[in-house]
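A.B. asks: Fold the following for me, if possible:
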Amino acid sequence: MADGILTQLNKASAAEEFFALLGVDYDPKIVNVARLHILRRMGQYLAGEDFTGIADETVAERCKTVLERAYADFVASTPIDQRVFKVLKDAVAPRPKQTPTLVQIGTLK
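C.D. replies: Model (predicted):
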């Protein structure tokens, strides 16, 4: 019995393998710059999915659609614009205002 698509994807170790397994065309220049961002976005899109009891062909088609969507996000804009990872989100997060600590003169010795 052949491994299902989810098993194959779990064994994949490079972004290019995901694209090949799911039959998604891609520009290597975009993948070279945004590979981790694309896969992270794909994971975010798939996070709410439940594939229990669904035919492997349907799962593969859904995964293909999600990878195409994640890839398209980075064709249209950059990883900095998309801010998939926490470090990039934190880079633009509003910083809390620092208020000076007030010390009463009577407490100083």
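A.B. asks: hey, let's count contacts and neighbours off CA atoms from now on
C.D. replies: Fine.
A.B. asks: List the buried residues of the lengthiest helix in the chain.
C.D. replies: Scanning the chain for the helix with the most residues, using DSSP state H, yields helix 56-76. Using 16 or more other Cα atoms under 10 Å as the burial criterion, the residues of helix 56-76 that qualify are 59-60, 62-64, 66-71, 73-75.
A.B. asks: Tabulate those in JSON lines, adding columns for distance to Lys11.
C.D. replies: Shown next, in JSON lines, are those (distance: Cα to Cα, whole Å):
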{"residue": "Val59", "distance to Lys11": "16"}
{"residue": "Ala60", "distance to Lys11": "15"}
{"residue": "Arg62", "distance to Lys11": "18"}
{"residue": "Cys63", "distance to Lys11": "15"}
{"residue": "Lys64", "distance to Lys11": "16"}
{"residue": "Val66", "distance to Lys11": "18"}
{"residue": "Leu67", "distance to Lys11": "16"}
{"residue": "Glu68", "distance to Lys11": "20"}
{"residue": "Arg69", "distance to Lys11": "22"}
{"residue": "Ala70", "distance to Lys11": "20"}
{"residue": "Tyr71", "distance to Lys11": "20"}
{"residue": "Asp73", "distance to Lys11": "24"}
{"residue": "Phe74", "distance to Lys11": "24"}
{"residue": "Val75", "distance to Lys11": "26"}
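A.B. asks: run this one through as well so I can compare:
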Amino acid sequence: LHTDATGLQLDQCGNLYVSNNLNQTILKYSLSDMQKPVIIAGTGQAGGTSTQLHNPQGITFDIDFNLYVSDYGYIHHVFLWEFSGSNSQSDTPVGRIPS
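C.D. replies: The predicted model follows:
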């Protein structure tokens, strides 16, 4: 995997999600092809907008398969990505991380 992985989470299908803090992304590794991860969150550029991550850390899913990402960069937020099938529908800051 990545030496810069700061969070790991499995979904109910056994796919692995990795919080990649140096590349500002959340990656999904499918069981069918562990060599080709898919970027499911972040743009690869550090930023403070709702579509960009800066130093993503912990990740977790809730019971409805929504993904929560703690981002310690510019804006110290917890982001929520709601999924429909395999595609991310929206990303929303849902909380603030104390500095």
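A.B. asks: TM-score for the pair, please.
C.D. replies: The TM-score (TM-score structural alignment, normalised by the length of the second structure) is 0.28; 56 aligned residues with a Cα RMSD of 4.5 Å.
A.B. asks: still on that earlier bit, what is the nearest of the buried residues of helix 56-76 of the first structure to Arg40 of the first structure?
C.D. replies: Relative to Arg40 of the first structure, the closest of these is Ala70; by Cα to Cα it sits at 8.6 Å.
A.B. asks: which ones are touching Val66 of the first structure?
C.D. replies: Under the criterion of Cα atoms under 8 Å, 6 or more residues apart in numbering, the contact list for Val66 of the first structure reads 42, 45-46.
A.B. asks: repeat that with 10 Å
C.D. replies: 41-46, 60, 72 (Cα atoms under 10 Å, 6 or more residues apart in numbering).
A.B. asks: So which of these are in helices?
C.D. replies: In helices, judged by DSSP H, the following of the contacts of Val66 of the first structure are found: 41-46, 60, 72.
A.B. asks: Go through those and single out the one with the most neighbours.
C.D. replies: The most crowded member of these, judged by other Cα atoms under 10 Å, is Arg41 (23 neighbours).
A.B. asks: what's the nearest residue to that one if we skip its chain neighbours?
C.D. replies: The spatially closest residue to Arg41 of the first structure, leaving aside those adjacent along the chain, is Ala70, at 5.6 Å (Cα to Cα, 6 or more residues apart in numbering).
A.B. asks: The one you found and Cys63 of the first structure: what is the separation?
C.D. replies: Per Cα to Cα, to the nearest Å, Ala70 of the first structure is found 10 Å from Cys63 of the first structure.
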